[in-house]
Structure formats: structure tokens, C-alpha cells
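1. Model the structure of this input:
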Amino acid sequence: MSVGPAGDLYVRSAQELIKQKLSEDDHRIYIKIRDLSSTATTLYRESLLEESRNCLKRAWDYLDKHAKSEELILLGKSRIAQTEAYLDFLQKDFKQAKSLLQTSLESDEVLETDYEYSVFHVQRLHNLHLQIRIDFETGNPASAIELCEKIIQYLTGNLDDLLVGNGWGGERVKNTPAIFRNSILSQIVGEVGTHLTKQSAEIGRELFMKFPGWKLLAGNDFLKEIYEWGSMKEAFLNNEHEKFLELCAAFLKKGPMETLLWHTTVLDLCACCKALRPSQTKEFLKEVAEDAKAIIVMEGSQYIAPTEIGFKQVVITKDDAIPVHVLPTDLRKMLENNSDFSVTKTRRKSIELPRNFHAYDVGLPRSGTSSIASLFGNYRSRAEFKERESVEHIVAWKDGHISRETLRKYVLNRHRVGGLEMDPASFNHFYMSILVEEFPEAKFIFTIRDCYTWVNSFSKMISRWRKHFHDVGYEMPGWMLDYGRILFGKFDWNWLSSYQTVQSNLPELVGIFVQCWAKYNRSVLELLPPERSLIIRTHELSQSLDRIAEFIGVPGNRLTTNHHVNISPDGDDLLSNFNRGEFDELCSRYGSDIMERVFSENPMVV
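-> Next comes the predicted model:
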């Protein structure tokens, strides 16, 4: 299944099985192929299409050169072909997508049947979901609906063979965990619901009659909404308006659940209102269109955690875990365009907005970057802009999957899309040399914290996140784990699961974090262009506002006063049980030059 909310649990299960079954050498080769494929998707999302294609070509070449066993060859072909099929689908090269999809399906069937990769049954069904999307996009809705119906019959135990290739059977369905079956069912029916809303009443009625499988889910407590939707859709298509509105009111009152069907029902309600009371419902239709624009993932201190459902995400904040829905582009557009009134849409400009100034904070996390973002709140300033995307590119670069030139293209694209005047991302230091080269007029603020308080604060921050993910029942996202690997090398996140585990592993953690502090701060100091840089010690930030304003070239009264943000919520000293003399010795061993330059009585600051 695809990496992300729909398939994270499956991905973990599959990767664990692959690691168990392959030899150490073969597994190392597979990981390289897997990561190149994932990087290709990451590059595609950033419109780096040529680089994405090159990454896939490297994956195929690496497979041809290094894979010797049939098992590894099949695993590699399956992974690369599935990725390439999906990207071809996005580029509307449907013929090539279908060909690659067939390659992936055939490889997965052999892996499941001959090599006992039973979990790949889920991936094969997920590949059929892409086949359904291709059929819909190529004007074959009847074929798509027919396959959707077969899959529902199959997953509910009413059909033994999908008649698409080989290797299907009731026993295989029984051995597929319910969590995966429900995920696939929700995505399949979501596709049906979305595409039925695009059809005329006559065609919609004809297609819906080919899809009686929704009735089989009346007893599925997790996906009962599918049965409720089917009852409403049937009434809607039969012009039983009173029955539809009665069912619709109860359904919509529950709010979005596990599928997209709540949103497709809103579209049906809009169509019904237009037909019955066109003039009286204009404001309602306009409100729906406006609301659709606002359906976005929350911003702020949050991370996306996986769920078992394709279009549902959980936003993990510092205080809670909040479910949200992410709508496919076509469904969002239908909701936005349902009104007869023109709705003002936010469009990204193709040219860069003029900047009053151009500056970066290149400090580490927990060094004041969030405070700088807030300080410049009257300007275009945003903390951690495109964090996940940036980390994925940094990891791909560090792992050798992309070149520095490709990373440079990403950095330039991020700069263009963001249009930020103050960019205080705590990962800017990784590609600082590119920033210095590409933006000769940009200025650099370097907020730096003394080693002891940084290690203490940083330890608390990441242990809070580790504990919070554990408390809400989710694994750490893969990109965060990769980020930790790049930052710290050998590192076990379980060391941070609780106060007790932190204390048990304190010597190792302190050693890792002190070296991290020294390594990355030293790198920044070496790269700072003296004539356009300002070093601010974090504890002096509040007393340095006039210096900062003068350095950037803005009036001091335009800086905000609300810059004490991202403060640690507790006063616990995680280092209280660590000998301070030993800590200072470590700091001196790894970072005496930094302490001398920045934190001595006569610092040699820029």
C-alpha cells in the first residue's frame, strides 16, 4: 500500500516480514531500492519530475545490477513498478500505468503464493484500487464500478475469485486482518461515491444499480456509514426527495466519519436543494463552497499520524490527537464549484511576491527559531515551513539518493513557493551552503543556545513527542525516525519513552546530543558570511530586539512583543542526575572552540 495514512500500518508489517525473510545482504539491496522509489515520489510531489524519473531509473539499474535471487528481484520489481505506475497515473499516462501495474500485480502474486508473503494480499488489492482509478479517469466507469463491486463481494466473503489474475481465495481474505479489509473497503466505496456525484441522474442510477455490494456492510459496525450512504443514494437517484432529506439530516449530523461519503452526501444535498428550491438555497450553496476552501490540515505544532483509513488523518498536537479528513482534489473542486455564485479562491501566484527583506534563522531546534518566527509576525514569517518535505529531501541527500543539485532545486522551489521574508526553519542549517550561494543579498541570524540548556531542552522536546505518540497509540512517523538517524546516527527512540528510560540511558543521550550540538553549530559558524550575519545567544534574545531590527533593516516597532513562544511546558531538569563536571568535560572535548567563540567573556561573534 502507499506510504501515508492509508498504508502505514501495512508498510510496517510488510517491511518487518521482508527483513525476516531476506538475507542481510539482500535486505540491504532491497532497502536501497525501496528508498530510491520513495524518493522518486517525494521529488514528484515537489514538481521535480526529471529528477523523479532519474531516481526510478537508478532503482531499476540498481535492481538489475545487484539482485541475484528471484525473491529479491520480485520484491524490487513490485516496489518500483508500483511507484512508477502511480506516478504515471498522476501524469495521465494511463497506458504505461496499466502496464506497470500489471508487472506489480504479477510479482506480488508470485511472492504471496510461492514465497509466503501473505501480507502482500493487501498490496494486490491496493493495486486494484489504482486500476479502478485508471478506469474512472479513462472514461470506463462501468468497468470501474464492476471491479469495485467484485472487491466488496470478495472482502465480505461472498466471492472466491476476483477473476483478475490468479491467487485469490476465501482463505486468503480470512487471513487478512480486518483493519486492512476495512481500509480497502473505505477507499473503494469512497471512489464510487465521488464518481457517482459526477454523473447525470440517469447514468448515476444505471451505475449505482451495478453496485449492490453496499448492502453487505449493514452489519459492519466500523463502516456502517457505507450502508447508510447507500440507502440515501438510492433514494436520491430515485427522486425520493423526502426520504433522502430525512436520511441525509441524520447522516450529516454525525459529521465526517471514516470515508469520503459525508462529503459526497453534501454534494447530493446541494443538488437536491438546487432542484427543489433554487433561489432560496443560494446562500447555503455559497457557504458550502466557502467551507470547502477551508478544509485543510491544521498548522502549528503538529505532526500527521497514520490511521487505517485512506482519507482520514490524525493531527497530533502538543495537547491532543484530532481526526481530520484530507479531500482528493476533484472532490474538493466539486464542493467549491457547487454554487452558482463565484467563490473567491486563493490561487498561488506564478511570480514571487516582493519581499521587504530576505532573511533566515539558521539555528538548531530549541535555540530560538520559533521565537524569531513570532518576532517577525508582522511580516511573512513562518516556523518550520514544509518541514516534512524538507526533511525527506535532506535525508535523501544524506543517504546518497539525490544529488546536491537536486537538493538545490528543491530549496529554490521551497523559497519560491513560500515567499517568506523571514525563514526561521530549524533545518535550514543542513543546506546553508546553498542558501549562502543562491541568495547573495539574504541575511542570516544565528540563534545559538549554550550546550547545557540546549541538551536539556532538546531532550525534553523529543521525549515529549515520543511519549505523546505512544500515549495516543501511534508509531513515530517514518520521516521523523529518519530525521533522528541523520541527526544522531545510531539512536534508539525508546530511550525517550519515559522519564525513567531517559534517566537509564542518560550517559548515551548526553554524549550523542553534545556531539550533535557541537557538530551542527560549528558547521553554521564556518558557513556564516560575516558581512551579512548576526549571532544572537538565545538567552539574550529579549535584549537584542533593537540589534535585530537594525540588522534586518526594519523599524523596531514593527517587531512583535509576543516572541516568548515554544517554551517548555515544565521545569524538569532531565540532566539533574548527570554530573555537571562530566557534562562540562564533554562539552569542552567536542565544542571548546564554539564555547570560546560565542560564550566566553569576550566572544568573537560576527
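2. From here on, just use CA atoms for contacts and neighbour counts.
-> Noted.
3. Can you name the residues that contact the nearest residue to residue 201 once chain neighbours are set aside?
-> What sits nearest to residue 201 in space, not counting adjacent residues and going by C-alpha to C-alpha, 6 or more residues apart in numbering, is residue 237, at 6.3 Å. Residues near residue 237 by C-alpha atoms under 8 Å, 6 or more residues apart in numbering: 201, 204-205.
4. What is the nearest of these to residue 419?
-> Among the contacts of residue 237, residue 204 lies closest to residue 419 (C-alpha to C-alpha), at 43.9 Å.
5. helices or strands next to the one helix or strand the closest one maps to in the packing?
-> If you go by DSSP states H and E, residue 204 is part of helix 201-209. In this structure, helix 201-209 makes packing contacts with helix 141-155, helix 178-196, helix 224-237, judged by 3 or more C-alpha pairs under 8 Å, 6 or more residues apart in numbering; DSSP states H and E.
6. And those: which comes nearest residue 515?
-> Across the helices and strands packed on helix 201-209, closest to residue 515 is helix 178-196 (C-alpha to C-alpha), at 42.4 Å.
7. quick one: buried residues of the closest one?
-> 180-196 (16 or more other C-alpha atoms under 10 Å).
8. helices or strands up against it?
-> Checked by 3+ C-alpha pairs under 8 Å, 6+ apart, helix 178-196 has helix 120-137, helix 141-155, helix 201-209, helix 261-276 packed alongside it.
9. Put together JSON lines for the ones you listed, with distance to residue 330 on each row.
-> Formatted as JSON lines, these follow (distance: least, C-alpha to C-alpha, whole Å):
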{"stretch": "helix 120-137", "distance to residue 330": "11"}
{"stretch": "helix 141-155", "distance to residue 330": "16"}
{"stretch": "helix 201-209", "distance to residue 330": "17"}
{"stretch": "helix 261-276", "distance to residue 330": "11"}
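10. Quick one: closest of those helices to residue 228.
-> helix 261-276 (9.7 Å).
11. Quick check: buried residues in that closest one?
-> Applying 16+ other C-alpha under 10 Å to helix 261-276 flags 261-274 as buried.
12. Report the angle between it and helix 224-237.
-> If you take axes from the mean of the first three to the mean of the last three C-alpha atoms, to 10 degrees, helix 261-276 sits at 20 degrees to helix 224-237.
13. How far off centre is helix 261-276?
-> 30 Å (C-alpha atoms, centre = their mean, to the nearest Å).
14. swap in stretch 575-587?
-> 38 Å.
15. Quick one: residues in contact with it.
-> The contact list for stretch 575-587, computed with C-alpha under 8 Å, 6+ apart, reads 451-452, 456, 503, 506-507, 510-511, 514, 518.
16. Mind giving me the ChimeraX command for buried ones among those?
-> The buried residues among these can be selected in ChimeraX (16+ other C-alpha under 10 Å) with this line:
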select :451,452,456,503,506,510,514,518
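17. Another sequence for comparison is provided below:
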Amino acid sequence: MKLRSLKSLSTAVKFRNGARIFGTGAAKTGTHSIGEMFSDAVFAFHEQDAEKLIRLHLERETTGNAKPLHRYLRVRDRLRNLKIDSSQINIYLINDLEQLFPESLYILTIRRPLDWLRSMIDDSLRRDTTETWLRFRDYRFGPKASLPHETPLETRDLYSVGGYLKYWTDSIENVISRVTPERLLIIKTHEISGQIEQIAHFCGIPAESVTPEKTRSFVNPERFGVLAELDPEYLIDTVEAACGDLTAELFPDYSIRDAVAALKVA
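-> Sure, this is the predicted structure:
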């Protein structure tokens, strides 16, 4: 979307009080819910202008020139006037947001790795997407699956388990390594509905402004059972190698082996 198109969409008048809130986290971790749960009270959106931001980020990665992206972010901020801007794309914009909008606050949504991986694969299979988002998938997940143990992924033109989980890890570490703890709220996906007051307090918005049914937005309506087709021991070993330490730190009561076993009965 061009900048002049942004201007035509900014027709309502609302004031953004307090700090900007950037919701960030991997796809399918709850960024949609964070972007919608306060939308009745403030300008709060999920992945608004996503394709333009993806193209500008990928262009910056190729050319090393961040000026077009920064110009767009500044004008977009002025015209959209978002209090809460929640998007998986924000993972890759943390340094830019910190430079342009210092003292902003961040909500990082995190999800247990096997729950997330299943949901990510199901979401990829259930709907078509645009060329921009396909390029973004390649950028995030790397090469397509080709290993002998990953035939169920390869035949569906999906990515490797390691590639998906590297993205899962990067989506967390990119945020916590760049945002100071006092400006960062980490929320587990399965706890969003039960943490309304904490999230509202962090955002400086009354908890009664939350629309409860929006705290579980964009839930996958269909499951394809792809992970259950993989060899369980291979899956356990791959998850442990890719993100076992981070998983143990963030989800101390979570068992990767139990989660893999549960895939067979889900």
C-alpha cells in the first residue's frame, strides 16, 4: 500500500495516550488476539499493512538500505496512530522500532514448540497465500524439507522441522535480546485469556475494555496430522537439538517426549 493510500484510511480521530505497544511473536502464537482484544477501546490492529512491510524489510535485507522502511514506518505511525500494533513481522523490526520510537513497550507471545509447529503447518496447508507471503516463508523457514525422515513434509512442499524451529527460536531471542525487561511482557499463548488484567495494566488500558471473545482470535479450524506421520524419535531428537534448552527455560513443566506422543492421539 502506498503512503497516500494510508492517508485516506486515517479518518477517525483518536488520541494515543502513553507508550506505543508493539505485539510481537511468531505466527500462530497469539499476535492476532493481542491485536484485536483492545480494538473496541483504542486503535489496535493485527498485521495492518503487512505485505508492504514485508517487501520493505526483504528489500532492506537485500540492499542494506533501511531508509525506505524507516520513512514508511514514520508516516504509517503518524497516520495510523496505533496504540497497539501487533504483528509477527515486528520480530524483524525491533531495531528499527527501537530507533524510531524509543521507550515503546512490547508484548511477546510464546507458544510451546510442538503445539506451535503443528499449528504453523496446519495453517500453511489450509489456505492459499500471496507471492509476498510465500517469499516471507522462504525467508523465515529456509530450504524445503528434503531429509529422508521428513518425507511427509517434503511431499506437501513444506519446510524442514529444523527450519521451522530455528524461526521459533529466533522469534523469541530476537526480542528478548533487544528489549529491556521493564519494557517487555512475555505471555504464553495458552494463558492469554487468563492474563487479561495483566496485559491491560501493562498497556495502560482498562481491563473492562477487553472483548473476551477476541482473546482467541484466528484459531485453526482444521488439523492435518502431518507431524504424527513423522518418526517420533526423530522428531524428539530434532526438537531437543533445535530448541530444547530454550523450551526448558520458558516452559519448565513441558515434556517434548510427552508432546510428541500426544500427536498420535490428537
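18. Any idea what the TM-score comes out to?
-> The TM-score (TM-score structural alignment, normalised by the length of the second structure) is 0.81; 244 aligned residues with a C-alpha RMSD of 2.8 Å.
19. can you tell me which of the helices and strands packed on helix 178-196 of the first structure comes nearest to residue 73 of the first structure?
-> helix 120-137 (15.3 Å).
20. follow-up on the earlier one: the helix holding residue 204 of the first structure: which residues count as buried?
-> 204-205, 207-208.
21. so where is that helix in the second structure?
-> Per the alignment by TM-score structural alignment, helix 201-209 of the first structure matches no residues in the second structure.
22. quick one: that helix to helix 178-196, angle?
-> Using the same axes, to 10 degrees: helix 201-209 of the first structure against helix 178-196 is 160 degrees.
23. May I see the contacts of stretch 575-587 of the first structure arranged in JSON lines, with distance to residue 334 of the first structure as well?
-> JSON lines is the format used below for these (distance: C-alpha to C-alpha, whole Å):
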{"residue": "451", "distance to residue 334 of the first structure": "53"}
{"residue": "452", "distance to residue 334 of the first structure": "54"}
{"residue": "456", "distance to residue 334 of the first structure": "50"}
{"residue": "503", "distance to residue 334 of the first structure": "54"}
{"residue": "506", "distance to residue 334 of the first structure": "54"}
{"residue": "507", "distance to residue 334 of the first structure": "57"}
{"residue": "510", "distance to residue 334 of the first structure": "53"}
{"residue": "511", "distance to residue 334 of the first structure": "55"}
{"residue": "514", "distance to residue 334 of the first structure": "53"}
{"residue": "518", "distance to residue 334 of the first structure": "52"}
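24. how about the contacts of stretch 575-587 of the first structure, which pair is most distant?
-> 503 and 518 (22.3 Å).
25. Quick check: the aligned residue for residue 374 of the first structure in the second structure?
-> Match for residue 374 of the first structure (TM-score structural alignment): residue 36.
26. just residue 574 of the first structure next, same as before
-> Aligned partner of residue 574 of the first structure by TM-score structural alignment: residue 226.
27. any idea what sits nearest that match, other than its immediate chain neighbours?
-> residue 152 (6.5 Å).
28. Tell me how many other residues crowd the one you found.
-> Neighbourhood size, residue 152 of the second structure [other C-alpha atoms under 10 Å]: 18.
29. for the one 3 residues further on, same thing?
-> Around residue 155 of the second structure sit 10 other residues, with neighbours defined as other C-alpha under 10 Å.
30. Helices of the stretch 1-150 of the second structure, residue ranges please.
-> Taking DSSP state H, counting those that start in this stretch as the test, the helices found in the stretch 1-150 of the second structure are 3-9, 31-36, 50-63, 67-80, 94-100, 113-126, 131-141.
31. Name the stretch among those that sits most buried.
-> The highest mean neighbour count among the helices of the stretch 1-150 of the second structure, using mean count of other C-alpha atoms under 10 Å, belongs to helix 31-36: a mean of 27.
32. hmm, who's touching that helix?
-> With C-alpha under 8 Å, 6+ apart, helix 31-36 of the second structure has contacts from 23-25, 44-47, 84-88, 109, 214-218.
33. mind listing what residue 136 of the first structure touches?
-> So residue 136 of the first structure contacts 144, 195 (C-alpha under 8 Å, 6+ apart).
34. what separates it from residue 194 of the first structure, distance-wise?
-> 11 Å (C-alpha to C-alpha, to the nearest Å).
35. And for residue 398 of the first structure?
-> 41 Å.
36. again, but for residue 293 of the first structure
-> In terms of C-alpha to C-alpha, residue 293 of the first structure sits 18 Å off from residue 194 of the first structure.
37. likewise residue 17 of the first structure?
-> 35 Å.
38. quick revisit: dump the buried residues of helix 201-209 of the first structure to JSON lines, plus distance to residue 80 of the first structure.
-> Below are the buried residues of helix 201-209 of the first structure laid out as JSON lines (distance: C-alpha to C-alpha, whole Å):
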{"residue": "204", "distance to residue 80 of the first structure": "36"}
{"residue": "205", "distance to residue 80 of the first structure": "39"}
{"residue": "207", "distance to residue 80 of the first structure": "34"}
{"residue": "208", "distance to residue 80 of the first structure": "35"}
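39. Which of those residues sits closest to residue 418 of the first structure?
-> Nearest member of these to residue 418 of the first structure, counting by C-alpha to C-alpha, is residue 204, at 41.5 Å.
40. so the closest one makes contact with residue 194?
-> No. Contact criterion C-alpha atoms under 8 Å: residue 204 of the first structure and residue 194 do not qualify, at 11.1 Å.
41. what are the ranges of the helices in the stretch 1-150 of the first structure?
-> Using DSSP H, counting those that start in this stretch, helices in the stretch 1-150 of the first structure cover 8-21, 24-45, 49-66, 70-90, 94-114, 120-137, 141-155.
42. Mind putting these into TSV with distance to residue 559 of the first structure?
-> Formatted as TSV, the helices of the stretch 1-150 of the first structure follow (distance: least, C-alpha to C-alpha, whole Å):
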stretch	distance to residue 559 of the first structure
helix 8-21	42
helix 24-45	35
helix 49-66	40
helix 70-90	44
helix 94-114	52
helix 120-137	50
helix 141-155	56
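43. can you tell which of those is closest to residue 595 of the first structure?
-> helix 24-45 (38.0 Å).
44. Only the buried residues of that closest one, if you could.
-> 26-27, 29-30, 32-44.
45. Please list the outside residues in contact with it.
-> So helix 24-45 of the first structure is contacted by 18-19, 49, 51-53, 55-56, 58-60, 62-63, 66-67, 72, 75-76, 79-80, 83, 87, 389, 392-393, 396, 401 (C-alpha under 8 Å, 6+ apart).
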